[in-house]
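K.L.:
pasting the structure only:
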């Protein structure tokens, strides 16, 4: 299984979208197999492909990898997007995990009946806890760590676009982040990824959330 990378997930963003972003920036081709039925999920379980009975699942370099952060870090390391030394890598990981925490708050929205309290909480935390960190980090540097593009930059781009979908103008008080976005969009791979028809997924809809719940035989997802 050392050919093209294969992603196993739903036809939607969720926890796989950051992996799609990272592979795209690394300019690596990948295939996708979409989970649409309970039977597909049970087959993965039967084949012992899901170490902890969870997706995402990524087939790469003859391995079947699960756990989003492990997959993400492996790809970042493989394609030189994880810093030059341990000090760079720990900073990249801190930034990345903070961004993943924020994005996970957005990911659960399709499974919440009353989204307003969640949205209010996301907006407050974004403005007070998360965005100021990155605004300060980008006061001068082109990239977050070591003057070089890393997976943390890719996540920041993805996350800020997600925030702008929910909160128009949220970056008005964060000019360094806005400038960073502009620089990132000039990277050819990202520019292509942002165009219609790319492998970037749209905002989740009812079909996505319904499919997830049906595959997992749940009426709602457990929320953090």
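P.N.:
Structure's in. What do you need? No experiment lies behind these values; they were computed from the predicted model shown. Numbers count the residues shown, from 1 in each chain.

K.L.:
Please count neighbours and contacts with C-alpha atoms only from this point.
P.N.:
OK.

K.L.:
Which residues does the longest helix along the chain contact?
P.N.:
As assigned by DSSP state H, the longest helix anywhere in the chain is helix 86-107. For helix 86-107, the external contacting residues (Cα atoms under 8 Å, 6 or more residues apart in numbering) are 14-15, 82-83, 118, 122, 126, 130, 144-146, 150-152, 155-156, 159, 162.

K.L.:
so what does the helix or strand just after that helix touch, helix or strand wise?
P.N.:
Downstream of helix 86-107, the next assigned helix or strand under DSSP states H and E is helix 116-125. Contacts defined by 3 or more Cα pairs under 8 Å, 6 or more residues apart in numbering; DSSP states H and E place helix 116-125 against helix 86-107.

K.L.:
in the helix it packs on, what counts as buried?
P.N.:
Buried residues in helix 86-107, counted by 16 or more other Cα atoms under 10 Å: 89, 91, 92, 93, 95, 96, 98, 99, 100, 102, 103, 106.

K.L.:
In the chain, what residue spans correspond to strands?
P.N.:
Using DSSP state E, the strands assigned to the chain run over residues 5-9, 30-34, 57-60, 63-66.

K.L.:
Of all those, which one comes closest to residue 47?
P.N.:
Nearest to residue 47, of all the strands of the chain, is strand 63-66, at 11.2 Å by Cα to Cα.

K.L.:
Alongside the first one, take a look at this:
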């Protein structure tokens, strides 16, 4: 039996959360090593586990993978969530990277001393730049690309739920996306992930922010 993937990150969302989502949808059990001290981070550095001195770090199939996009693409390829051919894959990647750009803006908000301007910017860009793309893509199709579930679909449902946490009515003018979200959360693996007690992480709180700052600011590195 293959060993379970091991995820090295904080006890919070950050850039690891999309990886948790994708493994969950692929129905892959995983373990987590939660970084709570600077010493853990330094040990990973000294062991040569962090190619660019960054987390997320995922141990899988005998490899130590960093860089969120690379990790997501590997998992998507391994578990048939990356399309049937290169044309599907490039569309999946374009949709996915747009969603990751938007989610990264949300991830960074708690670290801002004045979050309101950032939130206003996110809401504006989401409604004017990002959501219209997915609304159009979902006019008819059940999934974004190739008629089957992919990485892009997983990221879209994650992103829409994050947006609704900040802006509860943001999807009111995007009925295709809202219908898509409703379908996706009925998938058994996703439904379980959204229940209390799952490995899904809550929105960042002061404890999470303090943890990140203690590890990374002291280490001169603020990559989440």
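P.N.:
Thanks, I have it. Model, not experiment: these values are computed from the prediction.

K.L.:
Provide the TM-score value for the superposition.
P.N.:
Laid over one another, the chains give 0.97 as their TM-score (TM-score structural alignment, normalised by the length of the first structure), with 222 aligned residues with a Cα RMSD of 1.4 Å.

K.L.:
now, which of the contacts of helix 86-107 of the first structure lie within helices?
P.N.:
Cross-referencing the contacts of helix 86-107 of the first structure against helices under DSSP H gives 118, 122, 151, 152, 155, 156, 159, 162.

K.L.:
doesn't residue 110 make contact with the first one?
P.N.:
No. Contact between residue 118 of the first structure and residue 110 fails when scored by Cα atoms under 8 Å: they sit 11.0 Å apart.

K.L.:
coming back round to it: now the strands of the first structure as TSV including mean neighbour count?
P.N.:
Compiled in TSV, those are given as follows (neighbours: other Cα atoms under 10 Å):
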stretch	mean neighbour count
strand 5-9	20
strand 30-34	14
strand 57-60	22
strand 63-66	18
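
K.L.:
Distance-wise, check residue 143 of the second structure relative to residue 153 of the second structure.
P.N.:
7 Å (Cα to Cα, to the nearest Å).

K.L.:
Of the two, which one has the most company?
P.N.:
A direct count of neighbours by other Cα atoms under 10 Å for residue 143 of the second structure and residue 153 places residue 153 higher, at 25 against 18.

K.L.:
How many neighbouring residues does residue 191 of the first structure have?
P.N.:
Neighbours of residue 191 of the first structure (other Cα under 10 Å): 12.

K.L.:
what do we get in the second structure for it?
P.N.:
By TM-score structural alignment, residue 191 of the first structure lines up with residue 191 in the second structure.

K.L.:
Compute the number of surrounding residues for the closest residue to its match other than its chain neighbours.
P.N.:
Excluding its sequence neighbours, the residue lying closest to residue 191 of the second structure (Cα to Cα, 6 or more residues apart in numbering) is residue 185, at 5.3 Å. By the criterion of other Cα under 10 Å, residue 185 of the second structure has 16 neighbours.

K.L.:
Please apply the same query to the one 10 residues further on.
P.N.:
Residues within reach of residue 195 of the second structure, counting by other Cα under 10 Å, total 10.

K.L.:
just residue 219 of the second structure next, same as before
P.N.:
Neighbours of residue 219 of the second structure using other Cα under 10 Å come to 14.

K.L.:
how far away is it from residue 39 of the second structure?
P.N.:
10 Å.

K.L.:
got JSON lines for the buried residues of helix 86-107 of the first structure, with distance to residue 57 of the first structure too?
P.N.:
JSON lines is the format used below for the buried residues of helix 86-107 of the first structure (distance: Cα to Cα, whole Å):
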{"residue": "89", "distance to residue 57 of the first structure": "24"}
{"residue": "91", "distance to residue 57 of the first structure": "26"}
{"residue": "92", "distance to residue 57 of the first structure": "23"}
{"residue": "93", "distance to residue 57 of the first structure": "21"}
{"residue": "95", "distance to residue 57 of the first structure": "24"}
{"residue": "96", "distance to residue 57 of the first structure": "20"}
{"residue": "98", "distance to residue 57 of the first structure": "22"}
{"residue": "99", "distance to residue 57 of the first structure": "21"}
{"residue": "100", "distance to residue 57 of the first structure": "18"}
{"residue": "102", "distance to residue 57 of the first structure": "22"}
{"residue": "103", "distance to residue 57 of the first structure": "19"}
{"residue": "106", "distance to residue 57 of the first structure": "21"}
